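In: Here is the input, now give the coordinates:
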Amino acid sequence: MKPLFSIRLVFIALALGLLLAISLSLSLGPVAMSLDTPWRVLLSRLGLPLLVEPQAQLIIEQIRLPRTLLGLAAGGVLALCGVAMQGLFRNPLADPGLIGVSSGAALGAALMIVLGAGLGGLAPEWSPYLLSASAFAGGLLVTSVVYRLGRKQGRVDVATMLLAGVALAALAGALIGLLQYLADDATLRTLTFWNLGSLNGASYSRLWPLLAIALLVLVSLPRSASALNALLLGESEARHLGVDVERLKRRLILLTALGVGAAVAACGMIGFVGLVVPHLMRLLLGPDHRTLIPASMLAGASLLLLADVLARLLVAPAEMPIGVLTALIGAPFFLYLLVRGRSHA
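Out: Okay, here's the model as predicted:
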């Protein structure tokens, strides 16, 4: 597939778009600021003699900066995991949720929310950490079960793993529905908003685990770019080219489980980023993973930040769940891509 645009031009546009998204995320909200205010605050922290208002400095450093960094890390890692899954399944319609990690993380969080309410509430200082840890553990557990079910005679059968992922995702959804049925009104509201996803309540303590895992995925996945390119030809062809296909599958599954599990644990359920962003970047740049991986990371981070800005502004002073916005943006756009692909087939 030939790229529609110059690769350099696309990366320049993505970099500028990311800078704009960061500026808007730091500037807009209940207290509106000029676009240069956040940068003056950040530069003053680096020692430059710039005058900044104490209120603006407090809002940016304690509220908006961790929220922006959380959106950058979550959007980037979700898009990277989408690239990994689409490469693994050799299908541009694949999604990280296919291996059950998102559903498992949601089930883990739901168990902790309902269990905490049933025990009379967890200690406030430990509740966010226990919720994130439960979501992360649930995602890893379901992914490990899917992986084991997909192994056959020492190899990972992608088709079997896909079917196992769909089945376990359905089972997790049923268990979450049961927990919602058993929950009281307050717990049900918490569970519902968490499942819809949000960057609200971001803090540096919630950021660091996700940021560390996002950096791990960002460093590790590009090393598999050439192997993913070979895998596009088929597993047998990739083996003939010297690719250890089974090791590649294990690496991609592990990175996806870590990345999506950490993102869901920090932000809740946010859909369509890992599906639409890699698909769009593939249309713009072609299937070469050496450019597709960094481009998807930049686009995913920008998309999630812009969706978060809209979530803050559309129903102000309230806040719309970001998962609703990404679905409202992503679903019609993805349907357009499907129709466009059929018309060009």
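In: all contacts plus neighbour counts: C-alpha atoms, from now on.
Out: Fine.
In: What are the boundaries of the helices in the stretch 151-300 of the chain?
Out: Listed in chain order, the helices of the stretch 151-300 of the chain (DSSP state H, counting those that start in this stretch) span 158-182, 185-196, 204-220, 225-231, 235-240, 245-267, 273-285, 289-313.
In: Tell me which of those helices approaches Pro49 most closely.
Out: Pro49 sits nearest to helix 204-220 of all the helices of the stretch 151-300 of the chain, at 26.1 Å, using C-alpha to C-alpha.
In: by contact count, what packs against the closest one?
Out: Secondary-structure packing of helix 204-220 (3 or more C-alpha pairs under 8 Å, 6 or more residues apart in numbering; DSSP states H and E): helix 65-89, helix 245-267.
In: Identify each buried residue in that helix, please.
Out: For helix 204-220, burial by neighbour count (16 or more other C-alpha atoms under 10 Å) applies to Arg206, Leu207, Trp208, Leu210, Leu211, Ile213, Ala214, Val217, Leu218.
In: and it with helix 245-267, angle?
Out: 160 degrees (axes from the mean of the first three to the mean of the last three C-alpha atoms, to 10 degrees).
In: got a list of contacts for helix 204-220?
Out: Helix 204-220 has contacts (C-alpha atoms under 8 Å, 6 or more residues apart in numbering) with 66, 69-70, 73-74, 76-77, 80, 128-129, 255, 258-259, 262-263, 266.
In: do stretch 25-36 as well
Out: 23-24, 37-38, 56, 60, 64-65, 68, 305-306, 308-309, 312-313, 316-317.
In: tell me the centre residue of the chain?
Out: Leu78 (2.6 Å; C-alpha atoms, centre = their mean).
In: wait, isn't it in contact with Leu258?
Out: No: Leu78 lies out of contact with Leu258 (C-alpha atoms under 8 Å); the separation is 10.5 Å.
In: residues contacting Thr187?
Out: Ile113, Val114, Ala117.
In: here's the other one to compare against:
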Amino acid sequence: MMAVKEGQQGFGKKLVFWLLPLLFVLLLAVVGSVSLGSAQLSFNMVWKIIFSHLPFVPDMEREWPKAAEVIVWNIRMPRIMMAILVGAALAMAGVAYQGVLRNPLADPYILGVSSGASLGAASFILFGQGLAILGQWTLPLVAFVCGIGTLFIVYRLAYIAGKVQIETLLLSGVVVQAFLGAGLSLIMSISGEKMQQILYWLMGSLTLSDWSSGVAVAPYVIVGWFVIMLFTRELNLLALGEQKAHHLGMNVERTRLIVLLAASLTAGAAVAVSGVIGFVGLIVPHIMRTLVGSDHRVLLPVSAVAGAILLIAADTLARTIMDPQELPIGVITAFLGAPFFGYLLRKRRQRFF
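Out: All right, here's what the predicted structure looks like:
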């Protein structure tokens, strides 16, 4: 009993030790991002506008143009909030996928969630514009449903004799992704003038973020985080191996299904509003694991904050590095992530040969 209590105290201290500095860095990232942009607005003006919208701040005299308020409060701030939500969602999903699949090279898209969402979105852009019964929310909904539907197909393909082997699950994901990739190539080959719109969505962007889109995504991120946090003990047991986890009383199949579903719901919601932003779910969990260890009670929350920081930084670069032209955010994360993925691949190869 004393050992358990000491372990819980150690876990709490470790979490606070890493989480507080990361939250401070996140605050600095928000401050820097909201203060930068193509519109030359002074630092004081930017923060006067922000404070004027906070409920606990007394009314102040509005000395700024209406256009400046629109830029700061209706464009930059919703975009930053969306970067926080999407970055946290992708990082949390990455932690969950790597934990449940016991593969440090896994990311939120390994089982085809991204490919399914991409094919659904591209098909809707090309064929379904007249069916936008939910207005601007129709495209994200289609992408989300197709991504989650892909997960169920992959899982069903891998479900053999009442159980799912990790190797079979990964191979099923590869097969389904190949099929969906062929479908996506077909859609793009006949897309004509809509190819640019499809490509921009596939490369990821937070350009169209607004407060309503953030409100729509937040419940998925919060619920996904809560569900995965409920299974941090099981994820820690899985690191010992499936057989040992089973002998310790864990229902491996049930845990795997619930965690994969929660992670895919979270990642699918992020993809639905931002497009395909790769490598966040690969880079962040691996870096944080080397820093804080593999205890998922600590790894999950610190990775969520680190993912938010990374995506804010990437989005700020995307909209300022070639000002006034804006790059898709997926280009920035790919430049960061592809070399890192190569490093991980080489490291794992050297371990086995």
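In: Mind checking the TM-score on these two?
Out: The TM-score (TM-score structural alignment, normalised by the length of structure 1) is 0.91; 336 aligned residues with a C-alpha RMSD of 2.2 Å.
In: residues near Asp237 of structure 2, how many?
Out: Let me fix one detail, which is that residue 237 of structure 2 is Leu and not Asp. Neighbourhood size, Leu237 of structure 2 [other C-alpha atoms under 10 Å]: 21.
In: Just give the closest residue to the alignment partner in structure 1 of it, not the sequence neighbours.
Out: In structure 1, Leu237 of structure 2 lines up with Ala230, judged by TM-score structural alignment. Residue nearest to Ala230 of structure 1 in three dimensions, not counting chain neighbours: Ala238, with 5.0 Å by C-alpha to C-alpha, 6 or more residues apart in numbering.
In: residue contacts, Ala295 of structure 1?
Out: Shown in contact with Ala295 of structure 1 (C-alpha under 8 Å, 6+ apart): Phe11, Leu14, Met281.
In: who wins for neighbours among those?
Out: If you rank the contacts of Ala295 of structure 1 by neighbour count (other C-alpha under 10 Å), Met281 sits at the top with 23 neighbours.
In: Pretty sure that one sits against Leu292.
Out: Yes: when contacts are counted by C-alpha under 8 Å, Met281 of structure 1 is listed as touching Leu292 (6.4 Å).
In: Show me what Leu248 of structure 1 aligns to in structure 2.
Out: In structure 2, Leu248 of structure 1 lands on Thr255 (TM-score structural alignment).
In: Surely Pro328 of structure 2 touches Ser205?
Out: Yes: the pair Pro328 of structure 2 / Ser205 is scored as a contact, 5.2 Å apart, by C-alpha under 8 Å.
In: Look up the closest residue to the aligned partner of Ala270 of structure 2 in structure 1, ignoring the ones flanking it.
Out: The criterion is TM-score structural alignment: under it, Ala270 of structure 2 has Ala263 as its aligned partner in structure 1. Spatially, and ignoring its direct neighbours in sequence, Ala263 of structure 1 is nearest to Ala74 (5.2 Å; C-alpha to C-alpha, 6+ apart).
In: Go through the helices of the stretch 151-300 of structure 1 and name the closest to Leu325 of structure 1.
Out: Closest to Leu325 of structure 1 of the helices of the stretch 151-300 of structure 1, according to C-alpha to C-alpha: helix 289-313, at 6.3 Å.
In: looking at structure 2, where would I find the counterpart of that closest one?
Out: By TM-score structural alignment, helix 289-313 of structure 1 lines up with residues 296-320 in structure 2.
In: related to what we said a few turns ago, save the helices of the stretch 151-300 of structure 1 as a markdown table, and put in distance to Val146 of structure 1 too.
Out: Output for these, formatted as a markdown table (distance: least, C-alpha to C-alpha, whole Å):
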| stretch | distance to Val146 of structure 1 |
| --- | --- |
| helix 158-182 | 6 |
| helix 185-196 | 22 |
| helix 204-220 | 20 |
| helix 225-231 | 21 |
| helix 235-240 | 20 |
| helix 245-267 | 10 |
| helix 273-285 | 19 |
| helix 289-313 | 25 |
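In: right, and the ones you listed - which one's nearest Ala84 of structure 1?
Out: helix 245-267 (6.0 Å).
In: That closest one packs against which elements?
Out: helix 65-89, helix 101-118, helix 127-150, strand 155-156, helix 204-220, helix 235-240.
In: Tell me how far it lies from the chain's centre.
Out: A distance of 11 Å separates the centroid of the chain from that of helix 245-267 of structure 1, by C-alpha atoms, centre = their mean, to the nearest Å.
In: Superpose on structure 2 and give me the mean offset of that helix.
Out: Mean deviation of helix 245-267 of structure 1 relative to structure 2 after superposition (mean C-alpha distance after the TM-score superposition for structure 1): 1.0 Å.
In: what is the orientation angle of that helix with helix 65-89?
Out: Using the same axes, to 10 degrees, helix 245-267 of structure 1 lies at 150 degrees relative to helix 65-89.
In: Quick check: buried residues in helix 245-267 of structure 1?
Out: Quick answer for helix 245-267 of structure 1 (16+ other C-alpha under 10 Å): 245, 248-249, 251-267.
In: With stretch 314-331 of structure 2 instead?
Out: Burial within stretch 314-331 of structure 2, assessed by neighbour count using 16+ other C-alpha under 10 Å, is assigned to 314-320, 326-331.
In: and if you look at stretch 22-40 of structure 1?
Out: For stretch 22-40 of structure 1, a neighbour-count test (16+ other C-alpha under 10 Å) marks Ile22, Ser23, Leu24, Ser25, Leu26, Ser27, Leu28, Gly29, Leu35, Thr37, Pro38, Arg40 as buried.
In: what do you get for stretch 277-288 of structure 2?
Out: Here stretch 277-288 of structure 2 shows Ile277, Gly278, Phe279, Val280, Gly281, Leu282, Ile283, Val284, Pro285, His286, Met288 as buried, counting by 16+ other C-alpha under 10 Å.
In: next one: stretch 128-137 of structure 1
Out: Those would be Pro128, Leu130, Leu131, Ser132, Ala133, Ser134, Ala135, Phe136, Ala137, for stretch 128-137 of structure 1 by 16+ other C-alpha under 10 Å.
In: mind checking how far the residue opposite the second one in structure 2 once aligned is from Val302 of structure 2?
Out: This means Leu130 of structure 1. In structure 2, the residue paired with Leu130 of structure 1 according to TM-score structural alignment is Thr138. Going from Thr138 of structure 2 to Val302 of structure 2 by C-alpha to C-alpha, to the nearest Å gives 33 Å.
In: One more: Leu41 of structure 2?
Out: Distance from Leu41 of structure 2 to Val302 of structure 2, by C-alpha to C-alpha: 33 Å.
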